[in-house]
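Asks: Please find the sequence and the predicted model below.
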Amino acid sequence: MKTKSFKNRKSVVLRLLKDIYEFYPVMFPVSIVCILFNATISSIPAVFMQNVIALIEDSWQSGDWNAVGGKILYFVSILVAFYILSIISGIAYNQMMAIITQGTLKKFRGKMFGRMQTLPIKYVDTHNHGDIMSYYTNDIDTLRQMISQSFPQLLISGVSVLTVFIIMNYFCIWLTIAILIGTIVMLFVTRKVGGGSAKYFIRQQKSLGRLEGFIEEMMVGQKVIKVFCHEEESKADFDKFNEELFNDSKLANRYANILGPILNNIGNVLYVFVAITGGILLVADVPNLSISGLGMGISIVVPFLNMTKQFVGNINQVSQQVNSVVMGLAGAQRIYDLIDEEPEQDNGYVTLVNVREENGQLIECEERTGIWAWKHPHSSDGTVTYTKLTGDVRLHEVDFEYEPGKTILHDISLYAKPGQKVAFVGATGAGKTTITNLLNRFYDIADGKIRYDGININKIKKSDLRRAIGMVLQDTNLFTGTVMDNIRYGKLDATDEECIAAAKLAGADDFIRRLPDGYHTMITENGANLSQGQRQLISIARAAVADPPVMILDEATSSIDTRTEAIVQRGMDALMEGRTVFVIAHRLSTVKNADVIIVLDHGRIIERGNHEELIAKKGVYYQLYTGAFELE
């Protein structure tokens, strides 16, 4: 399990570095060079100190102090020059890493949001919305911290450790061995304590996502909570999520806070150990073992003590960054999981095009003619046929299941000729909305066929299919912007006049003109400043401006008062004129004039016919209509 986790983290690191390099192919390598240079320069004082002490030691023994001042000034000049270059490189890499970090986060947010637009409805239906939001907040923030702080610090500390280690071996291998013994102890402690901390930091990320998901859900449902006096229960549920986050965070930070003091004290003990070892080597006059060939002396031991502090301090820095790196990698993994989600598959090749009629034939054209056709290329002979868009929809022996083995719809067969109004009636869960979801190919059927104007909808590109079907849902969704913007959402190139005409058709023009700024009134928070009925009227106007030949009305008037319903019904009657319409309604009075009424029960069609035929049968519809049965 640990090996798999390590491999996953390694692959995430490699992928992240590759992405950053692709985003900034010049700036990223240059910043790395600056970081490496800065880290290497930090080890120079040890060499400087050794040379100065050796110079003073030689002058003390020889008694010749004449040349000491000049040589020390020479060394100081070199050191100052290096430090100036270090400052320049430090400023440079900090500025570049700030650009790289924010630019990378911007591109990742763009990738995530872009991928979300390609995901099927099923993804949104099966994932907590707050947890999805956590990708854009918590996970992005941990990634920011890792790229901007942890990664540079880790690189600096790692290079410093390596540089100091090389200098140590150059000066004295005996003392280097003494430091290595302490380093092994530090690494063992880091692995034991840091490993536990990393595990809980990952759990903390997941707990935070769940908590944010719960809070988002509670904010959306605040009115429901208050209506049913569910405040205390909501607080209790929140406390459970909050307690879970607290426990994971407590354990993660407990390990992290223990690690620092332990490593610091090991470093202090190591400092003393090196000092004692150096003293013993000096007193015992042990021959120095080194790459440099220098003899053992004060000029070796004193710089070694400083290098010990530097060496231990950098190892401590590496250990302290482990948690941030693990959290950042956990965030990166979640981000990549979203980016790698399988997009909605679309193998359709039949498209919707503008046409004009000449001598009884359909000719494709660029200009808007108000006449649409399905452009159907045939791979067998290379020909292209055009089928006029009329709104003829037929389902033949359709089966469907959300989950394997749990069939929702059984052998559904029905047809809706152009201009017909088909109503679905049945209890909640009978399959009414599911059928309309299948028409839009939000989900694909398990068996059977659905044809639009005689063409299997699996052959039609999803975007073109959905453009040919308008929807008015029970739950309205308005977006931040003006009333005009929200109506135009149905057809982005619609003129103001077309939007106003659609509003008049829906019966929304009257109340819109009474708003403070009319059609330019800003809508925020999903239309919180409008009544439910007004929001629904704008939603209907949005569907009307798209002017599709097929319309789905999913309980569009269920949230509207009786007076508003009469207004909306008149607008909907005008909207439905000449279109194929599928209506889902709990109020049976709204479906009396339907050409055919389909009665559903547990995913099966149990009755069909018009209002008079079904009343005459005195079956389920009759009992529902007369109140003998309830829909719920």
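Replies: Right, received. Where do you want to start?
Asks: Only C-alpha atoms from now on, for both contacts and neighbour counts.
Replies: Fine.
Asks: name the element residue 20 belongs to?
Replies: Secondary structure from DSSP states H and E places residue 20 in helix 2-23.
Asks: Pull the residues that contact that helix.
Replies: Here helix 2-23 makes contact (C-alpha atoms under 8 Å, 6 or more residues apart in numbering) with 28, 29, 100, 104, 329, 332, 333.
Asks: do stretch 90-109 as well
Replies: Contacts for stretch 90-109 (C-alpha under 8 Å, 6+ apart): 20, 23-24, 27-28, 30-32, 34-35, 38, 136, 140, 143-144, 147-148, 335.
Asks: Next, the contact list for residue 622, please.
Replies: For residue 622, the contacting residues are 614, 615, 616, by C-alpha under 8 Å, 6+ apart.
Asks: one more time with 6 Å
Replies: Neighbouring residues of residue 622 by C-alpha atoms under 6 Å, 6 or more residues apart in numbering: residue 615.
Asks: Could you do residue 542 as well?
Replies: Applying C-alpha under 6 Å, 6+ apart, one finds that residue 542 lies in contact with 487, 490.
Asks: Check it against this one:
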Amino acid sequence: MSDIKKRPQRGGHGFGPPGANMMMTGEKPKNFKGTLKRLLAYLKPRRTRLTIVFLAAILSTVFTIVGPMIMGMAITELFEGAYGEIRGEPGASIDFGTIGELLLLLAGLYLFSSAFMYLQQYLMSTVAQDTVYDLRENVSAKLERLPLKYYDQTAKGETLSRVTNDIDTIGTTLQQSLTLFITSFVTIIGITAMMLVISPLLTVIAIASLLLSVFVIRPILKRSQKQFADQQRTLGELNGHIEEMYTGHPVVKAFGHEEKAIQRFNETNEQLYEAGQRAQFMSGIIMPLMQFIGNFSYVLVSVVGGILVTQGRISIGDIQAFITYTRQFTQPVMQTANIANIIQSTIAAAERVFELLDEGEEIKETGVAHLERARGAVSFEHVDFGYGDKLLIEDMNISVKPGQTVAIVGKTGAGKTTLINLLMRFYELNAGTIRIDGLDTRDLSRDELRQSFGMVLQDTWLFNGTIRDNIAYGKMGATEEEIVAAADAAHADHFIRTLPEGYDTVLNEEASNISQGQKQLLTIARAILSDPPIMILDEATSSVDTRTEVLIQKAMERLMKERTSFVIAHRLSTIRGADLILVMDNGRVIEQGTHTELLDKNGFYADLYNSQFSKTVAS
């Protein structure tokens, strides 16, 4: 919900004139020049195509601008010939040959203009897509190098917005707005030059009317931007409310808050209606005012031009050409003003993408040591770690022998999951050393280190695809026999075969077409297939029913056999057979030993175990 409010969509929603929403929602970049320079660096390898695009845009626009002048010459030739015949001047006649040549020249100009326009659009589309392709490649590679810390501290929607919306904004601007800006700029200069050639006096009238329209529209535009801002804000609130209500629909039903949810929807919807109505009204005034001033200028140019014609200072064809130019003059001016705002928003989007690319990466690995297949000896030696300035783990020392099952218990926030994150090298140590088979994990490549581990987490992760593909995710190039064997070992084969499509059953995006317990069995099958020497199990049975828990426990026992295993447990009854139990509190291992040894100590673990046992008996 917060992401919807923070990141309103750029571009139009069907409200107001083109560009109104862009002008309203555009973010201002913090460092315009620096970001622009960096973005231009992505265009540098395509400078040849960009040069051709620039020249094609100029030629296309010039040919278009010259068109009305040629048309004016043809009209003048027709008028003078016809007028001479009416007056009975000797030898006066309409020179259809000259008019035909002028019209053929005009057709040729428009044909060349269209050809150059097509060339610039085609080349610019390739430049834009190649640039966006490079950006996406760089961002994708960057995301792979970012530490887990970044993902923990950054909202998923924020990262997705930068990877999709912001890069799409850059691509759209490069493909559409950049060439439009070039053509608009050239059009303004060219039309101004042509109007000055025809009549400096009429040019002053046309420019004065344009300045008048800008002066009249500016205060309305400012107010309309405020109204569009209110509209976008309330639209974000409405979207967020709808998303919350539909996502948490069972909770709303369970607590009987339907009326309250509907009331809030109606209130926000009413606010959106009022804000949208005001925004529509304010933006709706702009075009009539511009048309009124434009028509007034049209009449004034026609009257003054007619007087100049009667005085013989300009021809009637020049008047027709000038009127065409005045009609064409307003559009590129408005486009240029709007594109300036679009470019500002694009630079802001590029800045957000570059901020992602500038994020601190994982510490570069040396990879000086190699581990073919770990025996499973793990040791923590004087380990210190903290997510910030304050240390969460201080001077931790643990020694685990190959094949041992190590259970990690403690209150919420004691540091159990943090210990696993350090073991997997998702975070770097502040001090100390973690060793596997005597090798410092920092001397191993991260890929080689993580290949030694298999993980079954409390939160199951399955992707949109077949059950077969989800299990095979644990091993590259797994055969059908290996997949089925892993599923059978995880006690998942039976339920898979009862599904209509069996192993070809496609899991939806949320994997909600199978139960939570079945999902957990699939993740265990995936871990079994990977056949790692060290296993990590994070409370894999906490959210399943008793019968499924028995199946999962059996699967996990088979999975942990002859492997070093780290088990994070909340139900202490499930880890009584562990070879070593680590009791954590505030980042420290305060007790360690077997279940019997810890109960005999009558300390923290005994209190924790007895409290759970008492609750079980009481229930």
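Replies: Thanks, I have it. Note that the coordinates shown come from a computational prediction; the quantities given were computed from them, not determined experimentally.
Asks: And the helix or strand following the helix holding residue 20 of structure 1 against structure 2, how far off on average?
Replies: With elements assigned by DSSP H and E, the helix or strand that comes after helix 2-23 of structure 1 is helix 27-41. Mean deviation of helix 27-41 of structure 1 relative to structure 2 after superposition (mean C-alpha distance after the TM-score superposition for structure 1): 3.5 Å.
Asks: what's helix 27-41 of structure 1 packed up against?
Replies: Packing contacts for helix 27-41 of structure 1, counted by 3 or more C-alpha pairs under 6 Å, 6 or more residues apart in numbering; DSSP states H and E, involve helix 68-118, helix 151-171.
Asks: any idea which of those helices is most buried?
Replies: Using mean count of other C-alpha atoms under 10 Å, the stretch among these with the largest mean neighbour count is helix 151-171, at a mean of 20.
Asks: going on from it, what's the next piece of helix or strand?
Replies: helix 173-189.
Asks: which residue sits closest to the aligned partner of residue 38 of structure 1 in structure 2, ignoring its sequence neighbours?
Replies: The equivalent of residue 38 of structure 1 in structure 2 is residue 60 (alignment by TM-score structural alignment). In this structure, residue 60 of structure 2 finds its nearest non-sequential neighbour in residue 113, 4.1 Å apart by C-alpha to C-alpha, 6 or more residues apart in numbering.
Asks: Tell me the counterpart of the one you found in structure 1.
Replies: Structural correspondence for residue 113 of structure 2 with respect to structure 1 (TM-score structural alignment): residue 86.
Asks: Does its match touch residue 40 like I think?
Replies: No - counting by C-alpha atoms under 6 Å, residue 86 of structure 1 does not reach residue 40; the two are 9.1 Å apart.
Asks: how many degrees apart are the longest helix seen in structure 1 and helix 173-189 in direction?
Replies: As assigned by DSSP state H, the longest helix anywhere in structure 1 is helix 231-283. Here helix 231-283 of structure 1 runs at an angle of 160 degrees relative to helix 173-189 (axes from the mean of the first three to the mean of the last three C-alpha atoms, to 10 degrees).
Asks: before we move on, back to that, out of the contacts of helix 2-23 of structure 1, the closest to residue 305 of structure 1 would be?
Replies: Within these, proximity to residue 305 of structure 1 (C-alpha to C-alpha) peaks at residue 29, which comes in at 34.1 Å.
Asks: Can you get me a residue count around that closest one?
Replies: Counted with other C-alpha atoms under 10 Å, the neighbours of residue 29 of structure 1 add up to 13.
Asks: quick one: the closest residue to it other than its chain neighbours from residue 59 of structure 1, how far?
Replies: Once flanking residues are discounted, residue 29 of structure 1 sits nearest to residue 21: 7.6 Å by C-alpha to C-alpha, 6+ apart. For residue 21 of structure 1, the distance to residue 59 of structure 1 equals 53 Å [C-alpha to C-alpha, to the nearest Å].
Asks: Can you tell me the SS state at residue 344 of structure 1?
Replies: coil (DSSP: H, G, I helix; E, B strand; the rest coil).
Asks: so who does the equivalent of it over in structure 2 touch?
Replies: Under the alignment by TM-score structural alignment, residue 344 of structure 1 pairs with residue 362 in structure 2. The contact partners of residue 362 of structure 2, by C-alpha under 6 Å, 6+ apart, come to 146, 147.
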